[in-house]
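Asker: the amino acid sequence is not available; the structure is as follows:
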């Protein structure tokens, strides 16, 4: 396969990386905008850590997009702006859940209505809005271990970009590679031991982008809907299964907790570094299989999805059994 790509596919991500790198460094060193995450009973860190590194990450992304004239629907720009503002306020002052979900829903509904209403109707708009809100929040739920959300961002959007590049869509490749590059800059500071956390201001917009760019790729005919779901399935499966189990036990699913599978793995003794590295292997393997299957017939794609579902189920059952065995000894 001969790839033909424009200079922006390389230049925009490079700019995004540089801007994010120095913006995050300023957030770590400076005191003008210093918001700390203090340890509590559910924390996986022991000392206060700056927690709005997502500002620097998103500065890198938006700078590259603006200077290289990224073509995206207005609803994406508006949605990101709303989520950045409400998430930063929440990081600083802790807003009530209804306030956050209201803005998340407005951003999701605005995108879904503008892109899907005329062709697919209100039912599709409603269901898609729910998916986008869920993706935005589950990304935030999974941002609890050094290097985990940053790594998923590099790998997930990196695969989006590669697929777009192989399909000859340089513009869309540039958009996604810019996110992956900014996340790589963030990861240099966030990998264990983390010097800064992403915060809601980073995790919520990234979850939104994972969903809406996946939908845009589908609308543009780049991929089927199963592909973005499979690429981000390590986050989707952990959060969805964990929250369903908590709901069935009558617990409040929106409250912070330590029941995610990645949290169990970390607390089992593997620590932040090994948990992140094992997660990267899983993410890379899932994404590679998704890209390969996308060029096969539908039966192969079906079986790839079934196989990964079986792998996730097995890993979760093993983790649950280990947790019960460990708890019985305490």
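Answerer: Received, thanks. What you are looking at is a predicted structure, and each value in this text was computed from that prediction instead of being measured.

Asker: when you work out contacts or count neighbours from here on, use the C-alpha atoms and nothing else.
Answerer: Noted.

Asker: thought residue 262 was touching residue 277?
Answerer: No: contact between residue 262 and residue 277 fails when scored by Cα atoms under 8 Å: they sit 11.6 Å apart.

Asker: next, count neighbours for residue 22.
Answerer: Using other Cα atoms under 10 Å, residue 22 has 16 other residues around it.

Asker: which strand or helix spans it?
Answerer: helix 8-29 (DSSP states H and E).

Asker: ok, and what's touching that helix?
Answerer: 33-34, 50, 52-53, 55-65, 68, 170-171, 173-174, 177-186, 195-196 (Cα atoms under 8 Å, 6 or more residues apart in numbering).

Asker: helices or strands up against the host helix or strand of residue 155?
Answerer: Element membership for residue 155, per DSSP H and E: helix 148-166. Contact partners of helix 148-166 among helices and strands, from 3 or more Cα pairs under 8 Å, 6 or more residues apart in numbering; DSSP states H and E: helix 170-190, helix 200-219, helix 226-231, helix 271-294.

Asker: which parts of the second one are buried?
Answerer: So that's helix 200-219. 200-218 (16 or more other Cα atoms under 10 Å).

Asker: same check on the longest one?
Answerer: Within helix 271-294, the residues that qualify as buried by neighbour count (16+ other Cα under 10 Å) are 271-273, 275-276, 279-280, 283-284, 286-287, 289-291, 293-294.

Asker: nearest to residue 301, of those?
Answerer: residue 293 (5.3 Å; Cα to Cα).

Asker: and that closest one, what does it touch?
Answerer: So residue 293 contacts 300-301, 304 (Cα under 8 Å, 6+ apart).

Asker: quick check, nearest of the residues you listed to residue 249?
Answerer: For the contacts of residue 293, the closest approach to residue 249 (Cα to Cα) belongs to residue 304, at 31.7 Å.

Asker: next, the angle helix 200-219 makes with the helix holding residue 155.
Answerer: Interaxial angle, helix 148-166 versus helix 200-219 (axes from the mean of the first three to the mean of the last three Cα atoms, to 10 degrees): 30 degrees.

Asker: how about the helix holding residue 22: buried residues?
Answerer: Under the neighbour-count criterion of 16+ other Cα under 10 Å, helix 8-29 has 8-9, 12-17, 19-28 buried.

Asker: before we move on, the earlier item: next, format the contacts of residue 293 as JSON lines and append secondary structure, distance to residue 87 and neighbour count.
Answerer: Listed next are the contacts of residue 293 as JSON lines, based on DSSP: H, G, I helix; E, B strand; the rest coil; distance: Cα to Cα, whole Å; neighbours: other Cα atoms under 10 Å:
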{"residue": "300", "secondary structure": "helix", "distance to residue 87": "40", "neighbour count": "14"}
{"residue": "301", "secondary structure": "helix", "distance to residue 87": "37", "neighbour count": "20"}
{"residue": "304", "secondary structure": "helix", "distance to residue 87": "36", "neighbour count": "18"}
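
Asker: got another one to weigh against that:
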């Protein structure tokens, strides 16, 4: 019966978003700003459909291990929805992220330094997923491929409940993509990107704690977002920029600013995501080859970033 859960999540997400779009005039809108790659106001309520699909899956599959993850994700969705609608101070949002992460991980059994380090990792993943939600199809595609890969690995690791739940998240994100790609009738919004980042991190940690996959596996699966956001943050900090301010210096943003369409960016990103998913599955199946997998993935990212940097400097006539 759990095989029906992803189908149900897909249908629920689709119906919720189709219904919301009929009331477009009352929806919170995403207006263009310094970080945006879009030019017209667009509803940012896609996360409501995704979370509705996840809620159905959670109600069906929730157990004592999954419950803290669900509670944390929906608490963050509620805070983020309020932020989407009215705006919240940065300190309030970050406090919610830390409380949700620490509470969830403590409930999963982490304490001491492991709890501290893991909490920081979850908060970073929660926010970087939001940072990377800035182009049509990008965050939704990462959810489909990323959680789909976690589902495959969980099934191979004899964790059917975790596999079904991850598949349901991927299915809900796939329904969202129908409204977001190639042209965007709506955006995901923080109410979708924030809990998805939280789920990616906490489910990744849960799977590692229970031996379903090695610790590096979820990091490699979601590395297309982790690498771009992390490298961009470090570079902005080294330049003395205010890293919390809106910007358009992510690599995916520069690809669009260099002339690629949102569709071309998304399709290229999907190819990278699938490649990293394949490497992650190789790593899981053959741990002794982990070093070679990591070296290959590092070479891929260094090559991509170098090509984009060179083209950007030529466009800007920088030395």
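Answerer: Good, I have the coordinates. Quantities reported herein were computed from a predicted structural model and do not represent experimental measurements.

Asker: what do residue 262 and residue 277 of the first structure both touch?
Answerer: Between them, residue 262 of the first structure and residue 277 share no contacting residue under Cα under 8 Å, 6+ apart.

Asker: residue 21 of the first structure corresponds to which position in the second structure?
Answerer: Using TM-score structural alignment, the equivalent of residue 21 of the first structure in the second structure is residue 14.

Asker: ok, now residue 194 of the first structure?
Answerer: The equivalent of residue 194 of the first structure in the second structure is residue 184 (alignment by TM-score structural alignment).

Asker: which helix or strand contains that match?
Answerer: Per DSSP H and E, residue 184 of the second structure falls between elements, in no helix or strand.

Asker: what about the residue nearest to it when sequence neighbours are not counted, how many neighbours?
Answerer: Distance criterion Cα to Cα, 6 or more residues apart in numbering; nearest residue to residue 184 of the second structure, sequence neighbours excluded, is residue 136 at 6.1 Å. Counted with other Cα under 10 Å, residues neighbouring residue 136 of the second structure total 26.

Asker: my read: residue 136 of the second structure touches residue 261, true?
Answerer: No: counting by Cα under 8 Å, residue 136 of the second structure stays clear of residue 261, with 9.6 Å between them.

Asker: strands of the stretch 1-150 of the first structure, residue ranges please.
Answerer: Secondary structure of the stretch 1-150 of the first structure (DSSP state E, counting those that start in this stretch): strands at 36-37, 49-50.

Asker: dump the ones you listed to JSON lines, plus mean neighbour count and distance to residue 329 of the first structure.
Answerer: Shown next, in JSON lines, are the strands of the stretch 1-150 of the first structure (neighbours: other Cα atoms under 10 Å; distance: least, Cα to Cα, whole Å):
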{"stretch": "strand 36-37", "mean neighbour count": "18", "distance to residue 329 of the first structure": "32"}
{"stretch": "strand 49-50", "mean neighbour count": "19", "distance to residue 329 of the first structure": "33"}
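
Asker: need those in JSON lines (columns: distance to residue 253 of the first structure).
Answerer: JSON lines is the format used below for the strands of the stretch 1-150 of the first structure (distance: least, Cα to Cα, whole Å):
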{"stretch": "strand 36-37", "distance to residue 253 of the first structure": "21"}
{"stretch": "strand 49-50", "distance to residue 253 of the first structure": "25"}
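
Asker: out of those, which is closest to residue 122 of the first structure?
Answerer: Using Cα to Cα, the nearest of the strands of the stretch 1-150 of the first structure to residue 122 of the first structure is strand 36-37, at 40.3 Å.

Asker: for that closest one, grab the matching residue range in the second structure.
Answerer: Against the second structure, strand 36-37 of the first structure falls on residues 29-30 (TM-score structural alignment).

Asker: mean deviation, the matching stretch versus the first structure?
Answerer: Once fitted to the first structure, stretch 29-30 of the second structure is off its aligned match by 0.9 Å on average (mean Cα distance after the TM-score superposition for the first structure).

Asker: what's that stretch in contact with?
Answerer: 41-44, 187.

Asker: mind putting the residues you listed into TSV with distance to residue 224 of the second structure?
Answerer: Listed next are the contacts of stretch 29-30 of the second structure as TSV, based on distance: Cα to Cα, whole Å:
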residue	distance to residue 224 of the second structure
41	27
42	25
43	26
44	23
187	20
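
Asker: contacting residues around whichever residue in the first structure pairs up with residue 194 of the second structure?
Answerer: By TM-score structural alignment, residue 194 of the second structure lines up with residue 204 in the first structure. For residue 204 of the first structure, the contact set (Cα under 8 Å, 6+ apart) comprises 83-84, 87, 136-137, 139-140.

Asker: now with 10 Å, please.
Answerer: 54, 80, 83-84, 86-87, 104, 133-141, 143, 198, 210 (Cα atoms under 10 Å, 6 or more residues apart in numbering).

Asker: equivalent analysis for residue 269 of the second structure, please.
Answerer: 137-138, 141-142, 224-225, 252, 263, 275.

Asker: closest one of the residues you listed to residue 117 of the second structure?
Answerer: residue 225 (19.5 Å).

Asker: now name the helix or strand holding the closest one.
Answerer: helix 223-238.

Asker: with the first structure superposed, average distance for that helix?
Answerer: Here helix 223-238 of the second structure, set against the first structure after superposition, deviates by a mean of 0.4 Å using mean Cα distance after the TM-score superposition for the first structure.

Asker: count the residues that sit near residue 315 of the second structure.
Answerer: By other Cα under 10 Å, the residues close to residue 315 of the second structure number 11.
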